[in-house]
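Participant: next input, structure requested:
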Amino acid sequence: MKKLMNMWNQMSLVVRIIIGLLIGITLALTIPEQAKFIVIFGSLFVGALKAIAPILVLFLVMGAISQHKAGHKTNMKNIVALYALGTLFSGFVGVIASFAFPLTLTLVSGAQNVTPPSGVVEVLRSLLLNLVDNPVKALFNANYIGILSWACVLGFALKNAATSTKSMILNFSDALSQVVVWVIGFAPLGIMGLVFDAIATNGLGALASYGKLLILLVSCMVFVVLIMNPIIVYICIRQNPYPLVFRCLKDSGITAFFTRSSAANIPVNMKLCESLGLDKDTYSVSIPLGSTVNMAGAAVTISVLTLAAVHTLGINVDFPTALILSVLSAVCAAGASGVSGGSLLLIPLACSLFGIPNDIAMQVVGVGFIVAVVQDSCETAVNSSTDALFTAAAEFAKWRKEGKEIIINKKVA
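Facilitator: Sure, this is the predicted structure:
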């Protein structure tokens, strides 16, 4: 047994997760009734990630801002600009793909007990109210917009605090990051339970019936990470972007795919940025910020599912109106981070742009819940890996302007 445990621990996390995935699929297809107990592993894993992520974001951002030295320049403006452009262009990719390959949906019910926002004004209003939410309530409800705002305020207020106080905050940040690493270490068991529950409940046929939709969603996200993002990075650094892109996908995207939590993937991205030699004062703020507002994958999901509903209902939409959808998708995606259900609950808002009734739009949300097993994993992988990618791109662009040599292959090898 000890030898087996040593062999297990020596395997990479990705290999262990794949093994857990295969075991979950096998049990769901062969003995679903007898193996029902393993569902608890998935529930415990997701529960642990949801519990630790909000307080992790609070301490990471608060500690990073409080430690920032006056006069030390960071790249936050450029990084935020890259986040905004990436999310906007991703929504545009979803629009173009939906026009090139129009899909119709078999609408289903199944989005009960959720209340979507009624308009853009309500989304912006909720966003502003979330900024000033009670800090304890924000932590309890995982309102990351509110957590970020309070972390920034407290971080600035603690700039003149005693060194011992700042050290204590950093110690808490390090401890919470280590707890996340421990939780992610149990990902193979958690993934086994999650995939078992999904297949035992819906069956493989449920996913297969929405195969075309899944293929379009995943293809758009693959285009974003392998074509669009590299073009943006190349414009920044004027060198081959793919070594950096593949490093971010390998070190960040794969983990995020299986954990399905951008916030829980923050320590992974921080470690990646450190290994790339980036400025800690910059990435310690940009990575937690990106986990909340950098939502390229969500913009793709909103655009594709909304236009699928449009095509299903036979609504004629001109291209300029569809372009407005890409902007709306980007705004909605940034505001979706603190909402239960993420990007899916913003679909009715986007559908309202085309006059689609709310009851029909909620059926589209029901379709989204069915394909979420794959869609949400891919979406999180895109979102989280892009956080690290754009942070690195902005830093390398700064080095280029300063005349420093940028050897990406060496940095990311």
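
Participant: only C-alpha atoms from now on, for both contacts and neighbour counts.
Facilitator: Noted.

Participant: tell me how far the lengthiest helix in the chain is from the chain's mean position?
Facilitator: Ranked by residue count and defined by DSSP state H, the top helix of the chain is helix 358-401. In terms of CA atoms, centre = their mean, to the nearest Å, the centre of helix 358-401 is set 5 Å apart from its chain centre.

Participant: kindly report the same for stretch 167-185.
Facilitator: 20 Å.

Participant: could you do stretch 224-240 as well?
Facilitator: 20 Å.

Participant: tell me which helix or strand comes right after the longest helix of the chain.
Facilitator: Scanning forward in sequence from helix 358-401 by DSSP states H and E, the next helix or strand is helix 408-412.

Participant: list the buried residues of that following helix.
Facilitator: 408, 412 (16 or more other CA atoms under 10 Å).

Participant: what lies in contact with that helix?
Facilitator: If you take CA atoms under 8 Å, 6 or more residues apart in numbering as the criterion, helix 408-412 is touched by 243-244, 247, 275-277.

Participant: any idea how far apart the tips of stretch 203-212 sit?
Facilitator: The straight-line separation of the ends of stretch 203-212 (CA to CA, to the nearest Å) is 17 Å.

Participant: got the buried residues for it?
Facilitator: Under the neighbour-count criterion of 16+ other CA under 10 Å, stretch 203-212 has 207, 210 buried.

Participant: number of nearby residues for Ala157?
Facilitator: 13 (other CA atoms under 10 Å).

Participant: likewise Ile227?
Facilitator: 12.

Participant: measure it to Asn358 for me?
Facilitator: Counting by CA to CA, the separation of Ile227 from Asn358 is 35 Å.

Participant: kindly report the same for Trp399.
Facilitator: To Asn358, Trp399 is 50 Å away according to CA to CA.

Participant: go on, Ile40?
Facilitator: Remark: distance between Ile40 and Asn358 (CA to CA) = 34 Å.

Participant: contacting residues around Thr386?
Facilitator: Contact analysis of Thr386 by CA under 8 Å, 6+ apart lists 225, 229, 248, 294.

Participant: to compare against the first, here's the next sequence to fold:
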Amino acid sequence: MKKLLKKWNQISLVKQIALGLIIGIILAVTIPAVAKPIVILGSLFVGALKGIAPVLVLFLVMSAIAQHQSGKQTNMKSIIYLYLLGTFLAGLIAVIVSFAFPVSITLTKGAEDLAAPGGVVEVLKTLLLNVVDNPVKAIYNANYIGILAWAIILGLALRNAPDSTKTVISNFSDAISKIVTWVIKFAPFGIMGLVIESITTNGIESLLSYGKLLAILIGCMLFVALVVNPIIVYAYVRQNPYPLVFTCIRESGITAFFTRSSAANIPVNMKLCEKLGLDKDTYSVSIPLGATVNMAGAAVTISVLTLAAVHTLNIPVDIPTAILLSVVAAICACGASGVAGGSLLLIPLACSLFGISNDVAMQVVGVGFIIGVLQDSFETALNSSTDVLFTATAEYKKRLKEGEKINIKKVA
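Facilitator: Now for the predicted structure:
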């Protein structure tokens, strides 16, 4: 048994996850009834990640700010700019593709009991209210905007605290990071449980009638991940971006694809940032912030499904309105995590640009839930992997500007 564990630990985590994925698919397809109990492993894995992530973010950010040395640059402005740029371009690409390959959908019922936000102002209001949320409530509800706000405030308040106090906070931060490492070691078994649950519960039959819509959604997200994002990275660092892009997709995107939760993937992204040698003071803030506002996948979902409704109802759309949709989709996407139901419930807001009634828009939301198995998985994978990609890009540019030699191929 010891030899077996030793050999298992010598295999890289990515290969372990791939092995768990393959075993999960085989078990789900060949003996679904026997494999059903293994589903609990997936629930335990996601539950553990979701449970530890809010506490991790609170202590990491608080510790980083409390011990931050005056005058040291954290490069957050560049990262936030990249987040917003990437989200807007994703929405714009989705609009262009939706016009190039228009798709109509069969409207469905099933979303009547859901409540959509009334407008952009309401989305922004929700975000602001989340900032001043009760800290205990924020941790319990995984409200990362609120957690970030309180962590920053506490960190600033502790800047002049005795070194012994800062050491205690740092020790807590290190201890929680260690727990995260233990949880991530169980990722292969968690992924195995998640893939078994996905195949045995949903299958692919219900997705076939929406094949063209899914193809556009997934195609746009892949184009953003493999073309748009690499162009942005190259514009910053002037090196081949693909080693870094593929590293982020492999080590962050794959896990996010199966957990379908940017919040649950925060510990995974923190670990990857550490592996890439990034500044802890920066990524301890940028990663949880990215899980809240860096939503390229959500911008794609909102744009594609809104224009699918527009094409279905034969509503004419001019170029200025299409560009406006890209902007609205980007703003809505940034507020997606602050609204119950995520990106899908922000579709009625975008539909209102074209005079589409809330009743019809909520039927489009119903379509979104039907294809949500794949749509949400790809969306989360794009969102989460891009958090690390843009954090690394901004830091590498800063280092290159300071005269340091960075070889992305070797770093990734």
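
Participant: kindly provide the TM-score of these chains.
Facilitator: The TM-score (TM-score structural alignment, normalised by the length of structure 2) is 0.91; 412 aligned residues with a CA RMSD of 2.3 Å.

Participant: superposed on structure 2, where does the longest helix of structure 1 end up, distance-wise?
Facilitator: Superposing on structure 2 and averaging over aligned pairs (mean CA distance after the TM-score superposition for structure 1), helix 358-401 of structure 1 comes out at 1.9 Å.

Participant: give the buried residues for stretch 190-203 of structure 1.
Facilitator: Buried, per 16+ other CA under 10 Å, within stretch 190-203 of structure 1: 190-200.

Participant: I'd like to know which of those are part of helices.
Facilitator: Per DSSP H, the buried residues of stretch 190-203 of structure 1 map to helices at 190-200.

Participant: let me have those residues in CSV, adding distance to Gln112 of structure 1 as columns.
Facilitator: Below are these laid out as CSV (distance: CA to CA, whole Å):
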residue, distance to Gln112 of structure 1
Gly190, 26
Ile191, 26
Met192, 27
Gly193, 24
Leu194, 22
Val195, 23
Phe196, 24
Asp197, 20
Ala198, 19
Ile199, 21
Ala200, 21
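
Participant: count of residues packed around the equivalent of Glu251 of structure 2 over in structure 1?
Facilitator: Alignment note: Glu251 of structure 2 maps to Asp251 in structure 1; criterion TM-score structural alignment. Neighbours of Asp251 of structure 1 under the rule other CA under 10 Å: 16.

Participant: do Gly403 of structure 2 as well
Facilitator: Counted with other CA under 10 Å, the neighbours of Gly403 of structure 2 add up to 9.

Participant: now do the contacts for it.
Facilitator: Counting by CA under 8 Å, 6+ apart, Gly403 of structure 2 has no contacts.

Participant: Val3 of structure 1 and Val15 of structure 1: what is the separation?
Facilitator: That one is not Val; residue 3 of structure 1 is Lys. Going from Lys3 of structure 1 to Val15 of structure 1 by CA to CA gives 18 Å.

Participant: the more surrounded of those two?
Facilitator: Neighbours were counted for Lys3 of structure 1 and for Val15 using other CA under 10 Å; Val15 has more, 12 against 8.

Participant: in stretch 273-293 of structure 1, what counts as buried?
Facilitator: By neighbour count on 16+ other CA under 10 Å, the buried set for stretch 273-293 of structure 1 is 273, 276, 278-279, 281-293.

Participant: what's in contact with it?
Facilitator: With CA under 8 Å, 6+ apart as the test, stretch 273-293 of structure 1 has contacts from 57, 60-61, 64-65, 67-68, 74-76, 79-80, 83, 144-145, 148, 262-263, 266, 269-270, 333-335, 337-338, 383-384, 387-388, 391-392, 395, 411-412.

Participant: then stretch 225-237 of structure 1?
Facilitator: 86, 240-242, 245, 382, 386, 390, 393-394, 396-397, 400.

Participant: widest-spaced pair of those residues?
Facilitator: Farthest apart among the contacts of stretch 225-237 of structure 1 by CA to CA are Val382 and Arg400. That separation is 26.1 Å.

Participant: quick one, which of these two is more surrounded?
Facilitator: With neighbours defined as other CA under 10 Å, Val382 of structure 1 and Arg400 compare such that Val382 has more, 27 against 15.

Participant: shouldn't the more buried one be in contact with Ala298?
Facilitator: No: using CA atoms under 8 Å, Val382 of structure 1 makes no contact with Ala298, being 9.1 Å away.

Participant: run through who's touching stretch 41-57 of structure 1.
Facilitator: Residues outside stretch 41-57 of structure 1 that contact it (CA under 8 Å, 6+ apart): 139, 142-144, 147-148, 151, 173, 176-177, 179-180, 183, 186-187, 189-194, 259, 261, 263-264, 288.

Participant: buried ones in that stretch, by neighbour count?
Facilitator: Those would be 41-42, 44-46, 48-57, for stretch 41-57 of structure 1 by 16+ other CA under 10 Å.
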